[in-house]
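Participant: Predicted structure and sequence below. I'll ask about it afterward.
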Amino acid sequence: MFRFFHVPRSRRCIAAALFVLAGLGAQPAAGLELPRARSVPGGVALVELGPALAAPQASLDGVPVLVTGRPGGWVAVVGIPLDASPGALTLEVRGEGAPLRRVEVAVAPVRYAEQRLKVAPGKVDLSAEDLARHERERLRSAEVIATWSAREPATLRMLQPVPGRRSGSFGLRRVFNDQPRKPHSGMDIAAPTGTPVVAAAAGRVIDTGDYFFNGNTVWLDHGNGVLSMYCHLSAIDVQPGDELAAGARIGAVGATGRVTGPHLHWSVMLNRTMVDPALFLADGSGAP
């Protein structure tokens, strides 16, 4: 003989949710290919956020952070600022119907090499006209960098945009004409002028232009705050709004802007932070 007891609907819903999470708990985070983790200034931290029916929202210093996964386990892909101090950053996480929680992200120390370069004096000691131009371009770049589209990237493992020798690595402490400047925020790849440059991953063109320091430049939006930038081009073959597949041509290697010779400067950005592109290379050839 069986007895049946009435269970309130709210409790049935909670029980069903717990059952779903229990069944998914052994499953890994979803299939989006992630970059290699390197939790140092200028690196990427992969932070496990645990199971939940819906993706939680995460932010670092008020800036949204990419979260990917599935109900059995979510992961925050955090770009660590190059000027971050070793120690810990605080990631703010809010799940649906859950209170705000704070997760510490450990940041290990790192020392990047120094690079000394000789360029035209006018590219270091700017005239009043060039300084005004640079300030206008800086404000424009800030708007581009703030781009956040709701689509999830197709992958976080990328193609090298041009074949060639790496002539400048991410994080180099650069000295131009014996004057220290900001650390290098991308990867330089030496190649002859005119060599085709391709999209490192599928994305939408969100900006093109001729910049004082970066020369002819293209920005791509890959989704959820993941951006990539391609600089010093001799030619730009795309325009804002174009949707590109991974490997699609965007332009050609050049020597525009502040350069010592033809090469591509390639940057990758997470949560408005430039991070080491080598961590995203699909074949592992750029591992630090």
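Facilitator: Structure received.
Participant: CA atoms for contacts and neighbours, from now on please.
Facilitator: Will do.
Participant: Would you state the helices of the stretch 101-250 of the chain in chain order?
Facilitator: 128-145 (DSSP state H, counting those that start in this stretch).
Participant: here comes the other one, which I'd like you to weigh against the first:
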Amino acid sequence: MRLVCLFTLLCLALPAQAEGFITRLLNKPVPGGVAVLDLGDGQDAPQVRYQGKPVLVIKEDGRRWIAIVGIPLTVAPGEQRIEADGRALNFRVGARHYREQRITLNNQEQVNPSPANLKRIERELAEQSAAYRQFSPRQPSNLLLDKPVDGPLSSPFGLRRFFNGEERNPHSGLDFAVGAGTPIKAPAAGRVILIGDYFFNGKTVFVDHGQGLISMFCHLSAVSVKPADELPRGAVLGKVGATGRATGPHLHWNLSLNDARVDPAIFIGQFRP
């Protein structure tokens, strides 16, 4: 009887043990989160798409292929589906509550821009959206990412934001409360794919880490890289500032997967449900 009980306990423990480190770290299937899906142990990497866009696929622990799916903030809780080599795989998205943030800006143009600035914003949005959609074949060097600056988190991901009482898009990244001039380091190896000085984001750098995993750093005071630069993990790409729509010096870091902005806290092991 004792052996039977022991065998039952071991069987119950197997699913948890079978999960690899990346699955345990990243699998947070909520709006603005990440779903990690088992694709089996075939010889070749499956081709996966979600909402019509290619998905990051890696081999975990050298055993099985997994899809790492970014879930947009706009997705409602419930059933979702990916396509893996033509077959449908379903997964469930849970609920997550996001707080509100109310910000007062003295510059009214940063709340209700003029027609001329609206044209600029539209042009800049198209440029940045194209960068987020890039999907290179390279494998990310690491998925447990480094913090780009050594400092405390301030505004979390997903906040419903109100500027001078008017609701705008949710907070699509993670803010770090650090001083102006603080060096910003690449959280993983990657290629610089876009640099700009934008109306809302100020001085900005986009880095492609591979297979649709894209970092965006904005409000910089200075940029120390150029387009097409290959950055090793930990390379300095610029300095913290307060350019664009910012109330003071800080780093805003966006992380995108399959063109969905997701919570960077997941990738640095600081996710809070």
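Facilitator: Nice, thanks for sending it over. Because the structure is predicted, anything quoted here is derived from the model rather than measured.
Participant: Number of residues surrounding Pro35 of the first structure?
Facilitator: Pro35 of the first structure has 22 neighbours, counted by other CA atoms under 10 Å.
Participant: surely it meets Arg157?
Facilitator: Yes. Look at Pro35 of the first structure against Arg157 with CA atoms under 8 Å: they come within range, at 5.9 Å.
Participant: which residues are in contact with both of these two?
Facilitator: Phe280, Leu281 (CA atoms under 8 Å, 6 or more residues apart in numbering).
Participant: Mind giving me the packing neighbours of the longest strand anywhere in the first structure?
Facilitator: Identified as the longest strand of the first structure according to DSSP state E is strand 226-236. Judged by 3 or more CA pairs under 8 Å, 6 or more residues apart in numbering; DSSP states H and E, the packing partners of strand 226-236 of the first structure are strand 215-223, strand 249-253, strand 263-270.
Participant: ranking the ones you listed by burial, who's on top?
Facilitator: strand 263-270 (a mean of 27; mean count of other CA atoms under 10 Å).
Participant: how about Pro109 of the first structure, what's its partner in the second structure?
Facilitator: Under the alignment by TM-score structural alignment, Pro109 of the first structure pairs with Ala95 in the second structure.
Participant: In contact with its match, which residues are there?
Facilitator: With contact set as CA under 8 Å, 6+ apart, Ala95 of the second structure has these partners: Val30, Pro31, Ala76, Pro77.
Participant: tally of neighbours for the third one?
Facilitator: Burial of Ala76 of the second structure, expressed as a neighbour count using other CA under 10 Å, amounts to 15.
Participant: Now do the SS call for it.
Facilitator: coil (DSSP: H, G, I helix; E, B strand; the rest coil).
Participant: And the second one, by the same measure?
Facilitator: Assigned with three-state DSSP, Pro31 of the second structure falls in the coil class.
Participant: Touching, it and Pro77? I think so.
Facilitator: Yes. Under the criterion of CA under 8 Å, Pro31 of the second structure makes contact with Pro77 at 7.2 Å.
Participant: What residues does the residue lying closest to Ala150 of the first structure once chain neighbours are set aside make contact with?
Facilitator: Among residues not flanking Ala150 of the first structure along the chain, Asn224 sits closest, at 5.6 Å (CA to CA, 6 or more residues apart in numbering). By CA under 8 Å, 6+ apart, the contact list for Asn224 of the first structure reads Val65, Leu66, Trp148, Ser149, Ala150, Arg151, Glu152, Pro153.
Participant: Output these as TSV; include the columns neighbour count.
Facilitator: Shown next, in TSV, are the contacts of Asn224 of the first structure (neighbours: other CA atoms under 10 Å):
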residue	neighbour count
Val65	25
Leu66	23
Trp148	20
Ser149	13
Ala150	10
Arg151	11
Glu152	16
Pro153	21
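Participant: Many thanks, have a good one.
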